[in-house]
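Below: sequence and its predicted model.
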Amino acid sequence: MQTTWTIITRTRARTAEILTELVAAAERMGLHINQNKTKFIATNTNTRAGNVDANLIINDQNFEAVKEFIYLGTSVNPNNNTSEEIKIANRCYHGLSKYLANKRLYQKTRMRLYRTLIVPVLTYGSEAWTLTKTDESALSIFERKVLRKIFGAVYEKEYGDVDITLNCRISTSIHLVVKILPL
């Protein structure tokens, strides 16, 4: 049996204390913590907190410090960077691009492909994201790229460039969807 744990603490000392308790409790039950599969990530950039990249050694077990890992399909890193999720969604977009640009398919069908195949890939794990202006901009750029593939380049004579989300009759843009998802 394999169990996944997520332990969140404010200090390295508290992390060591909780891991010590966890190892002791597991041993009492006859379980073993696999040190090769147990990793931790430090998000504290405060240099006074000590070396955040050093491994933790507890009861002769060495727990590796990592800068990034995949948890439930989502990349976890100290910067809370969403660029990896956008890259994954971009791969999905490129895999579907010939269908999204196919004028033989109705626009409604192409939008359904976008909403059912690309948006879930992009927003998976987004409940834990903290969006910065840069992240919002990257999400908007990605969304406009997909919508331009579906609807083609649309221009209005009065304004020059177009607000493509209005022309596509989309209820909300992707960065708003990410913001309103419940935790």
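On my side now, so go ahead.

switch to C-alpha atoms for all contacts and neighbour counts from now on
Will do.

which stretches of the protein form strands?
Ranges of strands in the chain, per DSSP state E, are 39-40, 56-58, 61-65, 69-71, 74-76.

quick one, which of these is nearest to E21?
Among these, strand 56-58 comes nearest to E21, with 10.1 Å by CA to CA.

if I read this right, I57 contacts F40, doesn't it?
No. Judged on CA atoms under 8 Å, I57 makes no contact with F40 at a distance of 11.8 Å.

Pasting the second one now:
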Amino acid sequence: MLNGLSRASQQVGLRMNMSKTKIMSNAHGPLQPVIVENTALEIVDEYVYLGHEIQLGRSNFEKEVNRRIQLGWTAFGKLRAIFSSKIPQCLKTKVFEQCVLPVMTYGSETWSLTMGLIRRLRVT
């Protein structure tokens, strides 16, 4: 099926990015190499898709929360010049709401959080 998708994509001028295409399998299916266009696709246990870490089986939201907190601090650090400038606080708040908060909270509606993780997010 993937070879068919690759051929159909090429007919309309698109190409599959083999370095970004990954294979995941659950415990019920045999794990075998998948080859598309003479390239063996990487087999992974987890990967980041649309900003959310995907993994089969029981989700580890603590790992995802830690990753998002780190991403939030990174985004915050990149805006250090704005936050330490003399612009009004209301504008700084808007920058934070539009640049840092989305990095930390995208897709978080579906997380099952413990009180400890909720506390960590609030502190951050």
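Cool, the structure landed. Keep in mind that this is a model prediction, so the values were computed, not measured.

What does the TM-score come to for these two?
The TM-score (TM-score structural alignment, normalised by the length of structure 2) is 0.63; 102 aligned residues with a CA RMSD of 3.2 Å.

Overlap in contacts, I57 and F40 of structure 1.
Shared contacts of I57 of structure 1 and F40, defined by CA atoms under 8 Å, 6 or more residues apart in numbering, comprise F63.

Tell me which of those two has more neighbours.
Applying other CA atoms under 10 Å to I57 of structure 1 and F40 shows that F40 carries more neighbours, namely 20 against 14.

For I88 of structure 1, what is the corresponding residue in structure 2?
Taking TM-score structural alignment, I88 of structure 1 has L71 as its aligned residue in structure 2.

Near that match, how many other residues are there?
15.

Dump the strands of structure 1 to CSV, plus distance to R144 of structure 1.
Below are the strands of structure 1 laid out as CSV (distance: least, CA to CA, whole Å):
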stretch, distance to R144 of structure 1
strand 39-40, 36
strand 56-58, 45
strand 61-65, 38
strand 69-71, 27
strand 74-76, 23
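
so which of those gets nearest C92 of structure 1?
strand 74-76 (15.2 Å).

Now check structure 1 for the residue matching I82 of structure 2.
So I82 of structure 2 corresponds to Y99, using TM-score structural alignment.

State the distance from its match to R112 of structure 1.
Using CA to CA, to the nearest Å, we find Y99 of structure 1 at a distance of 11 Å from R112 of structure 1.

With neighbour numbers in mind, choose between the two.
Between Y99 of structure 1 and R112, counted using other CA under 10 Å, Y99 has the larger neighbour count: 17 against 13.
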